[in-house]
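Engineer: next input, structure requested:
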Amino acid sequence: METTSANKKRHLGLIITLMMGYTMAYMDKSLISTAMIPIAKQYNLSSSQTGLIMSAFFLSYALTQIPSGWLADKFGSKIVLLTSLSFITVFAFIFGIVSHLFIFMLIRFSAGVGQGGYPSATSRAITENFDQKQRTFVQSLMLSTSGIGGILAFTLGANLIAVNWRYAYLLLGSLCLIATILAALFLPRKEPANAATKQKTPIKYVSLLTNRNVLLLFSILILVNYLLYGIMSWLPTYMSQQFDLTISTLGILLAINAAFQTVGSFSAGLLLSKFFLGRERLFIVTLCLASALFLVGFILATSLVVSMILLLLLTTCSVAAFTSIFSWPHKLFDESIIGSVIGLINTGSAVGGVLAPMTLGFLIEVASGSFFLAFISMAVAILASAIIILFIRPKATSAH
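Structural biologist: Next up, the predicted model:
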């Protein structure tokens, strides 16, 4: 009983530590979209230029996914997680003191290097410390922090941005520093001695790169994250222009929306574990179709109340879809290569993040400031992802 109790406490501490790090990562991703409103005004930046600043982050985020996954599988999760959090901390502080377009891009690129290691290392930590039956739910808990990070970004962060956007990055850096210290103290030093989690044969990266399900999941996440990061990047600008909102009011509305990100992630974990076990494909396709429908309704709505209702529905469904897709590899692949698999498919997430801000910025400029074409392109992307999901094989090889 003492051993069981000790394990429960260890698991709870590990979950809280990992969730705090993830929360800071998502706060960083969310904060930039609101901060770009005063930054663009202060430095007279165009939509394309602000899009480049946001895309610079995702370019490095994409480039670091594969090596980070490999490092997490080879050396364990702790060293990768600590390195990731340290990068996020340092470059959050630095972003708050620079004042030039190129330097903004460089700092965001560097922050993306740090954040690129966090998802795969977290998945590796989950595999190292939790049983197979627990992993989908624990992974969904990690992804639910997107909402918590968003709430922090759109409440504390937005209020500070309304005073001076640099203060928001001082806050972010301070919180990231706390998360780094907690990770150093509470993450297990070594991988637990569990024979099931030890890699039996060397990873064959060629096999992973040609694995059908890896390639399909990679493509799906490009499209899903084109929507998610497109909304994250341009929603504050769209809402403030469409409804003439102040940053403080906008922050409240976006914080409510962020809370529904947590609802989407958490509910996805529960539903997949209890009602859609073995029927993940049907669940995800339904969510993608609903997301496309709500997105079209959102861009056509002219009332703030109607827009918010549709936005909350869109957020819940799209985040639930992403959570389900991101958790699926724990059931599709051998646990000894989960860090590498997550690193590979999450590269698709990052590619979507690279494409979304700058592509949508370009489409907004082409449409003379109208967001209609940009938002329709996101609806098309999520519909395309629903089609590709149909070709996932429920039982994948371990790619050895």
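
Engineer: CA atoms for contacts and neighbours, from now on please.
Structural biologist: OK.

Engineer: chain neighbours aside, what residue packs nearest to Ser47?
Structural biologist: Distances taken as CA to CA, 6 or more residues apart in numbering put Gly361 closest to Ser47, at 5.2 Å, once the chain neighbours are dropped.

Engineer: another for comparison:
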Amino acid sequence: MGKLKGKEVAIFLTLFFIGLVANLDKSLIGVAATAIRGEYGYSATEFANITNLYYASNIVMTLVSGWIVDRFGYKPFMVTALTILTVASLTFGLSGMLAAGAGGAVGVLTGLLASRFFIGIGQTGYTNGVSKVIVENFQPEVRQTVQSVVVATAGLGALLAYTVFTGLVGMGWQIAYYVLSALFLIALVLMVVIVPKKYTPPAGSVSLFTAWKHKNSLVLGFALLCNNMVGVVSLAWLPSYLQGIDVIKAEMAVNPGLTNMILIGYAIVMGVAMVASNFIIKAWFRGKEKIFAVICSAIGAVLLYMMTTSQELVAIVAFLYSSTFLLMLVFSAIVALPYAPLANEDGTIVPVSMIASSYAVINIMAFLGAIIGNTVVAGIADAMGFSVGFAALAIPFLLSGLALFLLPKTK
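Structural biologist: So this is what the prediction gives:
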């Protein structure tokens, strides 16, 4: 990362922590899924509704959040969002207390659905607010790197979920969400105390639908839609998928912690890939991001499919890690491209004046990909098993890289 000046360091660390906790929440739902489904007997499709409602509320709020941030500034929006996340994470854990007096498993499901709905709203503070904080508080030459490192918290959040929070889920999945709520409270305090309130009025009028007319925003959104179909499904269902593989089930009779060890490695691979992507692109693929993404997505799609057909433990893990590494390289390239300078004209892939609105478009399409992938894989899993569902994800994996060829050249 380039040199950060003055208060940039404190702001960067605050954004990093907010990203870490937000991504921990996204991974924790997958870890807790097995415990919740086992306790209340929910099918994969029923539990998928909890995740889908999260993304549905996220989409609805994202429709207006980018415009709100561009029009009124990021701080009030992010403070409100973090407050919602703090409260909703607490109520998600408290939902288990509804079982005795509100219809048993049905009562619990209602509480989980309602809490996850508000968590989806709160998560827009991270997904749509951070980009504007970066534009307003960091020098142009470090913005792309800051964005890449903050995004890399997806891997670290998953690692935290598969280590510390797996232990907490073992003590009771509700406890894990109480601790998550406390972490969101810390993030809220840091946001209030450290991140300044800045607002640069847009050069012209900001329309709620301006970014929806911007070709580059739509292309990036479609690419992330395809990428999220693979990545989000993995976060939500990978523990369940691994526990259903015959060779892993047999090995777990001797080594009960095997699945958790695989997941820890998976999270480490995610984090390393997302940090490394920025340096790989700068060193060898500057201005050639599209070629980089296609190579990664094509090889990764093949490896993902091979993972679902293999019967050897070592091969399954190797294919999982290598395809995940390539998936995260493509993901990081997509989310960093809005800041990339154009080759044949002044400006960037996405104009700075509409960066938050553009990320809103990109995120909405990404969330649609999550809903589509989650619904399809859950349905296939109930009918034919998770292996078939994961195999189908090779197609959107490939498309996530190919779509970027519709973008203009960068330098």
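
Engineer: that older thread, now which residue in the second structure aligns to the residue nearest to Ser47 of the first structure?
Structural biologist: Mapped onto the second structure by TM-score structural alignment, Gly361 of the first structure lines up with Ala378.

Engineer: so what's the corresponding residue of the second structure for Ala153 of the first structure closest to, chain neighbours aside?
Structural biologist: Correspondence of Ala153 of the first structure to the second structure, assessed by TM-score structural alignment: Ala161. Using CA to CA, 6+ apart and skipping the chain neighbours, the partner closest in space to Ala161 of the second structure is Leu28 (5.3 Å).

Engineer: which position in the first structure aligns with the one you found?
Structural biologist: In the first structure, Leu28 of the second structure lines up with Leu31, judged by TM-score structural alignment.

Engineer: for the match of Ala153 of the first structure, pull up the helix or strand it's in.
Structural biologist: Using DSSP states H and E, Ala161 of the second structure falls within helix 153-162.

Engineer: need the contact partners of the next helix or strand after that helix.
Structural biologist: For helix 153-162 of the second structure, the succeeding helix or strand toward the C-terminus, using DSSP H and E, is helix 164-171. For helix 164-171 of the second structure, contacts defined as CA atoms under 8 Å, 6 or more residues apart in numbering pick out 28, 31-32, 35, 175-176.

Engineer: longest helix in the first structure, please.
Structural biologist: Taking DSSP state H as the criterion, the first structure has its longest helix at helix 2-43.

Engineer: one step back: from what I see, the residue nearest to Ala161 of the second structure and Ala158 are in contact.
Structural biologist: Yes. Leu28 of the second structure is in contact with Ala158 according to CA atoms under 8 Å; the separation is 7.5 Å.

Engineer: how many neighbours does the closest residue to Leu258 of the second structure other than its chain neighbours have?
Structural biologist: Spatial nearest neighbour of Leu258 of the second structure, excluding adjacent residues (CA to CA, 6+ apart): Met252 at 6.0 Å. Neighbours of Met252 of the second structure under the rule other CA atoms under 10 Å: 14.

Engineer: check Phe57 of the first structure too.
Structural biologist: By the measure other CA under 10 Å, the count of residues near Phe57 of the first structure is 27.

Engineer: could you look up the SS state of the equivalent of it over in the second structure?
Structural biologist: Applying TM-score structural alignment, one finds that Phe57 of the first structure aligns to Tyr54 in the second structure. Here Tyr54 of the second structure is recorded as helix under DSSP: H, G, I helix; E, B strand; the rest coil.

Engineer: measure Tyr54 of the second structure to Leu113 of the second structure for me?
Structural biologist: 8 Å (CA to CA, to the nearest Å).

Engineer: do the same with Leu406 of the second structure
Structural biologist: Distance, Leu406 of the second structure to Leu113 of the second structure, using CA to CA: 38 Å.

Engineer: of these two, who's got more company?
Structural biologist: It is Leu113, of Leu406 of the second structure and Leu113, that has more neighbours when counted by other CA under 10 Å, with 21 against 12.

Engineer: compare Leu28 and Ala158 of the second structure (neighbour count), which wins?
Structural biologist: Taking neighbours as other CA under 10 Å, Leu28 of the second structure and Ala158 compare with Ala158 leading, 29 against 25.

Engineer: cool, thanks, talk later.
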